[in-house]
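Enquirer: here is the input, now give the coordinates:
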Amino acid sequence: MPTRSPNADLALRIEQAGWTNGEFARAVNRVGREMGLELRYDESSVWHWLRGTRPRAGARAAAREALSRRMGRPVNEADIGMASVEDSSESVDLGLTVVDDPVETLGRLGRADIDRRRFLTTAAYSTAGAALPLGAAGEAAARTDRARAGGLAGAGEVDAVRHMVAAFTAIDERHGGRHGRSAVVQYLTHEVADLCRARFATEPQHRQMLSAAASLTYLVGWKAYDAGEMGLAQRYYLQAYSLTREAEDPAHQAYILRILAHHGMDNDRPEHVLGLADEALNRARGRVDQQTESLFVICRARALAASGADRHRDALAEAERARTMASATGDEVEGWAQMWGAAAATVDSHTAKIMAKVGDHRAAERHHARARRRYAGTEHQRIAALSAAEEGRAQADQGQIEAACATWTAALDSMRGIRSRRIVKAVKGMRTEINAARVRGSRAARVLDERTRLYLAASSDGPR
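Expert: Reported below is the predicted structural model:
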């Protein structure tokens, strides 16, 4: 039997992090839960690792991310003495970059996504990755001359890609991220990637194609987010940002920085989100219409709310400013923003999240209801349903369980045909709230509990 060598690298990293073995184990378990893994490691588990035992892939990824967060810099498997040959065809850090060729990176990332490589599908949100755009040198990095294969492309190809992005986005918003996900990834990594490398009659046309590709990459990341694959979503967002840098489009760069900030907040990782929101607003200001700018202002407001109670007053003031800007008329809203719904609806939705964060559940209910009404009757069926679910939660937080049950019943009705992990998560949240009321004898809660049970039993993570 081969002897195992002590893992001195891991011991050094744990020491540098200032953790005991037990604290490290608990941090690994926390990251594992974000990845959808039920890890139950303890001090003795870490002792075995230090003696040379190599944990399974998911645990290694969780250990890397836990140490990265603690140390404020990227930590790879070699740094912790757990380098693997199992994924040697691709780096486990694939996509966590904003300086490599984004088209080439997307080809590799898309192939690994289609193949459902575990190092991607179970990847945790990376706090080190969140900081990458903030460290990128300049808003228009020096472009490299890359070989462009294929024939001549022009405005017709740009328009075709834009129309496809709009169509795919409309399907996603109405039916959920699991509909057509593989098809969108294939379209991005094959046809659109080839067009990005094509020869164009003019350089502005090539930049427009790169910008259209960035919108499609954003959508692919959004689909991963809607499937609960947070680390993979982040990698696509980073590549979308890289494409906007290649396109030399500061306003579009700002839009991707904005989603990176929201993504951090949605993962309860406040590190870097205010920096991302500030940078997004700085790049957008003076380059977009007022309605579009309101999206950046409300993002900053939400980041302020996530920064601690001492910033809540500033957050509320910024939210009010965003609502005023969103109501501006006569603006021509940017195409990459327009596909995702009216600015006023988005601002209402994020204002509700801010109100919940500061503890004003009545205001949260009011703004979720406004968002729901604005989205109702549009193609944005998923966010309308999620807004209704959150409206009911705000009512439950105020003790209005009968009203919450009525709102949730309507939400369930609107969820038919939507294939989304976020929708499933929302229904699970409803059921948790309902169970407490059912015990207290609420008839409405009993009826709704049965409906949510049947819904969850029918939902699955079947073929994409």
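Enquirer: when you work out contacts or count neighbours from here on, use the C-alpha atoms and nothing else.
Expert: Fine.
Enquirer: for the residue nearest the centre of the chain, what are its contacts?
Expert: For the chain, the residue sitting closest to the mean C-alpha position, by Cα atoms, centre = their mean, is H263 at 4.1 Å. By Cα atoms under 8 Å, 6 or more residues apart in numbering, H263 lies in contact with Q234.
Enquirer: if I've got this straight, it is in a helix?
Expert: Yes. Assessed with DSSP: H, G, I helix; E, B strand; the rest coil, H263 lies in a helix.
Enquirer: roughly how far apart are it and N435?
Expert: 30 Å (Cα to Cα, to the nearest Å).
Enquirer: ok, now R33?
Expert: Counting by Cα to Cα - R33 and N435 are separated by 23 Å.
Enquirer: now do the SS call for the residue nearest to M82 when sequence neighbours are not counted.
Expert: With sequence-adjacent residues excluded and distances taken as Cα to Cα, 6 or more residues apart in numbering, M82 is closest to R54, at 6.7 Å. Look at R54: counting by three-state DSSP, its state is coil.
Enquirer: R54: neighbour count?
Expert: 17 (other Cα atoms under 10 Å).
Enquirer: correct me if wrong: G176 contacts R382.
Expert: Yes. Contact status for G176 versus R382: in contact at 6.5 Å, counting by Cα atoms under 8 Å.
Enquirer: now for the two: what residues contact both?
Expert: Common neighbours of G176 and R382 (Cα under 8 Å, 6+ apart) are I418.
Enquirer: F168 touches V185, doesn't it?
Expert: No. Look at F168 against V185 with Cα under 8 Å: they stay out of range, at 10.9 Å.
Enquirer: those two: which is more packed in?
Expert: V185 (24 against 20).
Enquirer: please name the nearest non-neighbouring residue to the more buried one.
Expert: Once flanking residues are discounted, V185 sits nearest to G110: 6.1 Å by Cα to Cα, 6+ apart.
Enquirer: so which strand or helix has the one you found?
Expert: Secondary structure from DSSP states H and E places G110 in helix 102-114.
Enquirer: skip ahead from that helix and say which helix or strand is next.
Expert: Next element after helix 102-114 (DSSP H and E): helix 118-121.
Enquirer: quick one: list the elements packing against the helix or strand following that following helix.
Expert: Downstream of helix 118-121, the next assigned helix or strand under DSSP H and E is helix 127-130. With contacts taken as 3 or more Cα pairs under 8 Å, 6 or more residues apart in numbering; DSSP states H and E, helix 127-130 sits against helix 57-71, helix 250-266.
Enquirer: tell me the buried residues in the longest one?
Expert: For helix 250-266, burial by neighbour count (16 or more other Cα atoms under 10 Å) applies to 250-265.
Enquirer: strands of the stretch 101-250 of the chain, start to end?
Expert: Ranges of strands in the stretch 101-250 of the chain, per DSSP state E, counting those that start in this stretch, are 152-153, 199-200.
Enquirer: roughly how far out does the lengthiest helix in the chain sit from the chain middle?
Expert: Selection of the longest helix in the chain by residue count, based on DSSP state H, yields helix 203-226. In this view, helix 203-226 has its centroid 15 Å away from the chain centroid, taken as Cα atoms, centre = their mean, to the nearest Å.
Enquirer: and this one, so I can compare the two:
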Amino acid sequence: MSREPNTRLKLLVQAVGLSPAQLARELRVLAAEHGRSLSFDRSTVQRWLDGTQPRPPAPALLLECLSRRMGRPVTPQEAGLTRTPAVAVDPAWEAAPLRKLSQLTGAELDPTRQMLLGTDGFSLAALGMPGLITSSSVPGPPASARPDASRSGLMRVDRMSGMTLLFHAAAEKYGGQPVRAALAAFLAHEAIPALYSPACEHSRSALSAAAQLTLLLGNMSADSGHDRVAQHYYQIAARFAVDADDSATLAITLRTMATHAHELGHHTQAVLYLSEQAVSHASAAPPAVQAYTQAQLAVLQAYYDPHAALDSLARSEHLHARANGPPGPFTAYPASALCYQRGQTLSILADRSGAVNALKTSLHLRTPDEHRAAVLTRARLAETHLSIGHLERALDQWQAFLTAYPTLHSTRAARHLHTLQKQLQPYQHHHTARQLLAQAHLLGPQP
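Expert: Prediction:
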């Protein structure tokens, strides 16, 4: 049977200046970014142009590749792709955030649609922010036109804030995946109805609380390996923060987006710009929030300007010394986390001895409530020790990591397990390394 050529896809491919062979090569590279090995070639792309429908995950990879080339999100309809593997969520920042959150949490709680979440990969094109986010002051109507919640509404806001602390603590103890559905349910059944209710509608405190809960759900999605879904939640959280005139939560959200991109190996100018915007929006926030954003800016600047990175790190440490906010994920910045960022920055600057010392201090300062962070810090310390030839010290940290690994359900931890297996392969004749490789193999597949 003859097929109708996909003219829309052909025009897009021509617009970005790629031949079928070049597009196939870029798709293979993109697939590798997401841990996949796919055998796209010129003939594969040509079949799609001739009208054959790409099979998952090809549609998502095609859209991301074209989006990166175009510098903006490309929709499935624009590319002539009638079947895509993800839940239909508007990728634009400008999409109504409450409606978008309802769509996503509904899919999280529906077994028939849940499997469709997270099948799209991370999108660099989605990092581009609209003017209402990038302006130096968060725009909005005059304060008199932004009523706060009524008495009953404030009670609902108080519940939302209390649940933020509980969900954050649970994710730190168990990882994001086991807690994600519970938070999605709370948002769907409690937070979203609250935002629609007259008691909370347009309330700044309700919107801020919703922004923080949504940001936590984004973190849990990222920790579950659902990176594109996490990006959707981050966008929603940022929009809620803008509508709430909450520059501190907006700064934290933008910083989190930059951190997420960096953890996936992206440190482009767009990611650096996110960090810069986070610092800008944090300028009037408490010192803890300012320190939090400056520390991540230092990490990204380390790829471009070592002196600027060290200056930002020094500012972060100075601000942290002045911080005295109450405990909480949006009010405090633990010294252990700041030391971890110092370790990351120094590692990028090739000061691995300094990075080891910073990570050791971070690990020493981790509290029992920072279980997940401590496990990930051990893995990073092991990798840094090995990079400077400290095999025995690395093996000690890897052993502690493997002992704690089964207590977490975290994609970040799984990535470190994958790194362990790759890094210790050359040392498999070493008795302890061989034992650790065997233990790691029981916990997860070989890389």
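Enquirer: quick one: TM-score?
Expert: The TM-score (TM-score structural alignment, normalised by the length of the second structure) is 0.90; 434 aligned residues with a Cα RMSD of 2.5 Å.
Enquirer: single out the most deeply packed of the strands of the stretch 101-250 of the first structure.
Expert: The highest mean neighbour count among those, using mean count of other Cα atoms under 10 Å, belongs to strand 199-200: a mean of 19.
Enquirer: re the thing from before, and the helix holding G110 of the first structure, which stretch of the second structure?
Expert: Per TM-score structural alignment, the counterpart of helix 102-114 of the first structure in the second structure is residues 97-109.
Enquirer: and the contacts of the matching stretch?
Expert: By Cα under 8 Å, 6+ apart, the list of residues contacting stretch 97-109 of the second structure from outside reads 87, 89-90, 113-114, 117, 181, 184-185, 187-188, 192, 233, 236, 239-240.
Enquirer: that stretch vs the first structure, average offset?
Expert: Per the superposition on the first structure, stretch 97-109 of the second structure and its aligned residues are separated by 1.5 Å on average (mean Cα distance after the TM-score superposition for the first structure).
Enquirer: how far is that stretch from where the chain is centred?
Expert: The answer for stretch 97-109 of the second structure is 18 Å, by Cα atoms, centre = their mean.
Enquirer: can you list the buried residues in that stretch?
Expert: Buried, per 16+ other Cα under 10 Å, within stretch 97-109 of the second structure: 97-98, 100-108.
Enquirer: then stretch 238-253 of the first structure?
Expert: Buried residues in stretch 238-253 of the first structure, counted by 16+ other Cα under 10 Å: 238-253.
Enquirer: so which of the strands of the stretch 101-250 of the first structure is nearest R73 of the first structure?
Expert: R73 of the first structure sits nearest to strand 199-200 of all the strands of the stretch 101-250 of the first structure, at 38.7 Å, using Cα to Cα.
Enquirer: got JSON lines for the helices and strands packed on helix 127-130 of the first structure, with distance to R362 of the first structure too?
Expert: As requested, these are exported to JSON lines (distance: least, Cα to Cα, whole Å):
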{"stretch": "helix 57-71", "distance to R362 of the first structure": "35"}
{"stretch": "helix 250-266", "distance to R362 of the first structure": "21"}
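Enquirer: the ones you listed: which one's closest to S126 of the first structure?
Expert: Shortest distance between S126 of the first structure and those, using Cα to Cα, is found for helix 57-71: 6.5 Å.
Enquirer: related to what we said a few turns ago, give me the buried entries from the contacts of stretch 97-109 of the second structure.
Expert: By 16+ other Cα under 10 Å, the contacts of stretch 97-109 of the second structure give 87, 114, 117, 181, 184, 187-188, 192, 233, 236, 239-240 as buried.
Enquirer: can you show me the helices along the stretch 201-350 of the first structure?
Expert: Under the criterion DSSP state H, counting those that start in this stretch, helices of the stretch 201-350 of the first structure are mapped to 203-226, 230-246, 250-266, 273-284, 290-306, 312-326, 335-338, 343-358.
Enquirer: which one of the ones you listed lies closest to E157 of the first structure?
Expert: helix 203-226 (7.9 Å).
Enquirer: so what's the residue count around L37 of the first structure?
Expert: Neighbours of L37 of the first structure under the rule other Cα under 10 Å: 15.
Enquirer: ok, the one 10 residues further on next?
Expert: As a burial measure, the neighbour count of W47 of the first structure was computed by other Cα under 10 Å and equals 17.
Enquirer: counterpart of it in the second structure?
Expert: Using TM-score structural alignment, W47 of the first structure sits opposite Q46 in the second structure.
Enquirer: quick check: which element contains that match?
Expert: Assigned by DSSP H and E, Q46 of the second structure belongs to helix 42-49.
Enquirer: residues of that helix that come out buried?
Expert: Quick answer for helix 42-49 of the second structure (16+ other Cα under 10 Å): 44-49.
Enquirer: just to revisit the earlier point, pretty sure the match of W47 of the first structure is touching L23, no?
Expert: No. In this structure, Q46 of the second structure is not within contact of L23 by Cα under 8 Å, at 10.1 Å.
Enquirer: if we can go back for a sec, any chance of the buried residues of helix 42-49 of the second structure in a markdown table with distance to Q301 of the second structure as columns?
Expert: Shown next, in a markdown table, are the buried residues of helix 42-49 of the second structure (distance: Cα to Cα, whole Å):
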| residue | distance to Q301 of the second structure |
| --- | --- |
| T44 | 39 |
| V45 | 38 |
| Q46 | 41 |
| R47 | 43 |
| W48 | 40 |
| L49 | 41 |
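Enquirer: quick one, what contacts G36 of the first structure?
Expert: T122.
Enquirer: same check, this time on Y236 of the first structure
Expert: Y236 of the first structure touches 95, 106, 217-218, 220-221, counting by Cα under 8 Å, 6+ apart.
Enquirer: try it again with 10 Å
Expert: Contacts for Y236 of the first structure (Cα atoms under 10 Å, 6 or more residues apart in numbering) come out as 95-96, 102, 105-106, 109-110, 214, 216-225, 242.
Enquirer: farthest residue from the center of the second structure?
Expert: Going by Cα atoms, centre = their mean, the residue of the second structure most distant from its centre is M1, 44.2 Å out.
Enquirer: that one and A125 of the second structure, how far apart?
Expert: Taking Cα to Cα, one finds M1 of the second structure at 37 Å from A125 of the second structure.
Enquirer: ditto for E94 of the second structure
Expert: According to Cα to Cα, E94 of the second structure and A125 of the second structure sit 14 Å apart.
Enquirer: go on, H189 of the second structure?
Expert: Relative to A125 of the second structure, and taking Cα to Cα, H189 of the second structure is found at 32 Å.
Enquirer: looking at the two, which is more packed in?
Expert: A125 (20 against 14).
Enquirer: sorry, back to before: alignment lookup: the residue nearest to the centre of the first structure to the second structure.
Expert: Mapped onto the second structure by TM-score structural alignment, H263 of the first structure lines up with H260.
Enquirer: can you add distance to A364 of the first structure and give the strands of the stretch 101-250 of the first structure back as a markdown table?
Expert: Output for these, formatted as a markdown table (distance: least, Cα to Cα, whole Å):
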| stretch | distance to A364 of the first structure |
| --- | --- |
| strand 152-153 | 49 |
| strand 199-200 | 49 |
